[in-house]
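*Asks:* Got a predicted structure here, sequence first:
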Amino acid sequence: MKEMKKMSFKRSAWKAWMLGALALTLAACSASNGGSAENGGSGAPGDGGSASGGQNGQKVIAVSVVESNRFLDLAKQKFEAAHPDIRIEIKPAFSTPQSESGMARATGFFDPNTLEKYATTINADLMNGTASDLLVVDPLPYTKYADKKLLADMGEFMKDDDRFSPDNYYMNVFDALKYDGGLYGIPYSVSMMVWMGNQDRLEPLGIRPDRWTWKEFKEKIGTLAQDPSGSPLQWEDPGDWIIERVGAERNAFIDSDSQTAEFAGQKFIDLLEETKSLYDQKFFSQPDVSISLSGDKAGSELSVFFPVRVGDFAAAAIGHLLFANPAIYEVPSESGEQGMSFDAHTMLAINNKSPNKQEAWEFLSFLLTDEMQFSPELEGLPVLKKASEAQMEAAKNASVEGSPKATPEELNKIHELLSQVNRFAGLDPKIEAILKEETKPFFTGQKTAETVAKSIQNKVNLYLQE
């Protein structure tokens, strides 16, 4: 069973991450054990940058990551075996000790100081031309680097690679990540947020599990919020709620083309006011109230929704831990017709100043092949269609004593949603920090929504224009 670190660099509430980790546990228990991969390389980002010379004339491809994982280590091992003239050097900013069982801990949870160190180091390396050939850019303002021509357009590599067939992939994911006509970050897996719904309380309201709006949410779920027996949603910090809402509709608040913010307008002011009203009307439980995942549903039957970040088809079963009659709901959107948003599990970019861009692409594209996308070490939903379908079939056939099992309909729902995601929910970590900090005075009654919106507008614009 995989352990989790205490801090998350993502904005999602603790409950979504806890359940997402449970999904990984279910998947790990039901999947075949993969071969143990050797530790991949050593060193930290910035301790030498891109290197082109190794032993016996090998080219060395440096890969800067926040933390390595078994998937990347296995890819390094397999790639080097097939390409003896290339050595992959994985350079983590954080090294995770293995558990007593010998399994590495789950990735994605880091102390903020680790991320700050990684971002600062990579930023300096990119600016002075010493960055690694490949970089993990999830916690970085990568579109700003793309503007400065520091990252390569990998869409061009895709076009020129005869081995890459777009029909085999969820191109909706790659299309959603395009920036200014180019593709500057590629994930090898993704995750998406859904809400597990308690149908015993929801069915009488006539809510559709898909394509519903925030207006419907407030109007229909508002009737349940007045029920003193239980709040519709588990507690979430208001700042985190704002970050999730902005991330899901980032194009409405950040104009990537002009690098300007749109937070001073009525749309964001209304979002602040709406969010405050949700807390005032007790849509959320109190911070000290939590749901047990012991399988005893007595405490959860009074809840209505439980957010879950789906990083594996096994997550489709989580609703059965919570409710006697669960259903998978899409997260509401502004219009109800905007489609699903997603997060990249690990997003890689190619240093445009690297002398080894082609070799860097060779390794990155290897992560997208059948050999790696079918690997049981892959964490997240595969971007290769065949691998996704195989993961779904494995979840259908899985049988783990004491663990819930998803129905075929629930698994098909996740598969359907994966093919429909069309909005990248990733926000620049700096913008997340601004939103979190600047909205606090509004939710504590110290400042008006208009004042807070203007402050956020000014700070984000200043950052975007640096």
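*Replies:* That came through fine.

*Asks:* rest of the way, CA atoms for contacts and neighbours
*Replies:* Will do.

*Asks:* Count the residues that sit near residue 312.
*Replies:* For residue 312, the neighbour count with other CA atoms under 10 Å is 29.

*Asks:* alright, now check it against this:
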Amino acid sequence: MKKIMFILISCMMMFAVTACQSSNSGGGTSEVNGGTAQPVNENKIEKEQTNNANLTTETPQSKGGKKTIVFSTHYEYDSLNEAKKKYEAAHPNIEIKLNYIPSVDGEKGKEYSDNFIKKTNTELLSGNGPDMVIMDHLPMGNYVNKKILANLSEMMEKDPTFKKDQYFNNILEGSKLNGSIYGLPLRFFVYGLAGDEEAIAKTGIKFDDQNWSWSQFNELAKGLVKKGDRQSALFGNREDFLNEMVQDNTAMFVDQANRKANFQSEPFIQLLNQVKKMFDDKVVTERPTKVYFVPAQINSPADYILSLREYFDKPKLYTKPNVGGQKVGNYYRAYNTIGINEKSAVKKEAWEFLKFLLSEDLRPAANKTGFPLNKAEYDRQVKQLIKDGSVKAHEEGPLKGKTIKVTEADIQGLDKYISGAIYPVEFKPTKIQEIISNESKAFFSGQKSAEDVAKLIQNRVTTYLNE
């Protein structure tokens, strides 16, 4: 196992819930990943550089017979710049105008980001705005409710060239809001628990992680701590751990499209009590200690080989426990989710460009980070990794440039894990996280009952959703 301080720092980063709008798109960007605030490593998240300070999102008029597609991307992505050039070269009647914020660190960068989000949101709500939008930092549920976004499910059904079986259908299904798809992710990440398989095996305790709840995990972890050499199973704090679970199961507690909350409910009250019990039983601890599991985000086939070994010498990726009574499945986060403006004058052209962005023809530039929605491109990446026979870690990372051998057996479980990813994780920093963190403190300190806190959270979230 790697040095204990690295594990503790990683755990704190994974469980910390902070409202972190990106302030520096040149490698220091921070995003909330499935309820776990984690600095976005430039080696994990595609480098986002920008020299364009033009924040305009108004659609320019077509000139000289050309049709212009205005695409609001928030940040500049090398892959989209390459895609723009390639598409325009093949379609001389189309111009792609990419709008994004300038790359500035610190408070100025946050100001640019906040202003860009506010401007884009205002324009879309007023019936204007760009033709295409990356929704990662925008309230897509609100747009769906107000019929601002084009129904992509209908466009898919009417387009004989779009073959659903070419894509991960579990991710397509998970992208639906109110029964239809309004935003298509170019890529996605999967979440799980990186476990120390060797240390777990020494305890003699066996378990099935394919269908377990946090309650079952709690009982298992108590046995691991009792029989093994670790003082706890996980590391974190109560409020952040609760938020982690809520964000993993957002659809159970928040219906943003219809502005409804479901916190004054038995599942959430049970969740409050479950988190408290896990800390009372010392299954999760706030004190520095050795652990059996660390929350993990996997970004690519190569990352599947490397990331787990950043925590343990002999790791295994386990399915995250659910809150109870759910269908068996893994968690994922959509990345670069693109919507099309329902009122766009170039909606057909925007759809064609979106299909192009999803195609495997963009490799390798468009697939640096995240698993591609396109299955053929995913298969290509896996085959190339096996053919290479090894993958080299980043010099500045915890593995310090170490080369890890790769065989087909090493990666065969990844296909099944990805195919089982059916639960989309909410990652955007929102007021809801802040409300949950602030109000739950009173329960964890014993000042209020779970029922009273659930009622307070329900009322505050409902007010927020209807603002």
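*Replies:* Nice, I can see it. Because the structure is predicted, anything quoted here is derived from the model rather than measured.

*Asks:* Distance of the nearest residue to residue 265 of structure 2 once chain neighbours are set aside relative to residue 442 of structure 2?
*Replies:* Of all residues not flanking residue 265 of structure 2 in the chain, residue 454 sits nearest, at 7.6 Å (CA to CA, 6 or more residues apart in numbering). From residue 454 of structure 2 across to residue 442 of structure 2, the span is 11 Å (CA to CA, to the nearest Å).

*Asks:* go on, residue 335 of structure 2?
*Replies:* The separation that residue 335 of structure 2 has from residue 442 of structure 2, given CA to CA, amounts to 35 Å.

*Asks:* the more surrounded of these two?
*Replies:* residue 335 (21 against 15).

*Asks:* what secondary structure does the more buried one sit in?
*Replies:* strand (DSSP: H, G, I helix; E, B strand; the rest coil).

*Asks:* what residue of structure 1 matches up with it?
*Replies:* Using TM-score structural alignment as the criterion, residue 335 of structure 2 maps onto residue 345 of structure 1.

*Asks:* Distance of that match relative to residue 185 of structure 1?
*Replies:* 12 Å.

*Asks:* same thing with residue 257 of structure 1?
*Replies:* 17 Å.

*Asks:* Check residue 22 of structure 1 too.
*Replies:* Residue 22 of structure 1 is 28 Å from residue 185 of structure 1, by CA to CA.

*Asks:* and if you look at residue 432 of structure 1?
*Replies:* Taken as CA to CA, the span from residue 432 of structure 1 to residue 185 of structure 1 is 19 Å.

*Asks:* repeat for residue 153 of structure 1
*Replies:* Counting by CA to CA, the gap from residue 153 of structure 1 to residue 185 of structure 1 is 8 Å.

*Asks:* before we move on, what about residue 324 of structure 1?
*Replies:* 41 Å.

*Asks:* Give the other helices and strands that the helix or strand hosting residue 412 of structure 2 contacts.
*Replies:* Here residue 412 of structure 2 is covered by helix 408-419, with elements defined by DSSP states H and E. Where contact means 3 or more CA pairs under 8 Å, 6 or more residues apart in numbering; DSSP states H and E, helix 408-419 of structure 2 is packed against helix 301-307.

*Asks:* Could you tell me where the helix or strand following the helix it packs on falls in structure 1?
*Replies:* Remark: after helix 301-307 of structure 2, the chain's next helix or strand is strand 315-318, criterion DSSP H and E. Counting by TM-score structural alignment, strand 315-318 of structure 2 pairs with residues 326-329 of structure 1.

*Asks:* mean offset of the matching stretch relative to structure 2 (after superposition)
*Replies:* Stretch 326-329 of structure 1 differs from its equivalent in structure 2 by a mean of 1.2 Å after superposition (mean CA distance after the TM-score superposition for structure 1).

*Asks:* Mind listing what's buried along that stretch?
*Replies:* 326-329 (16 or more other CA atoms under 10 Å).

*Asks:* Strands of the stretch 151-300 of structure 2, residue ranges please.
*Replies:* Along the stretch 151-300 of structure 2, the segments classed as strands by DSSP state E, counting those that start in this stretch run 176-177, 180-181, 184-196, 234-235, 254-255, 260-261, 284-285, 293-298.

*Asks:* Please identify the deepest-packed of these.
*Replies:* Greatest average neighbour count among those goes to strand 234-235 (a mean of 28), per mean count of other CA atoms under 10 Å.

*Asks:* could you measure residue 257 of structure 1 against residue 163 of structure 1, distance?
*Replies:* Applying CA to CA to residue 257 of structure 1 and residue 163 of structure 1 gives a distance of 31 Å.
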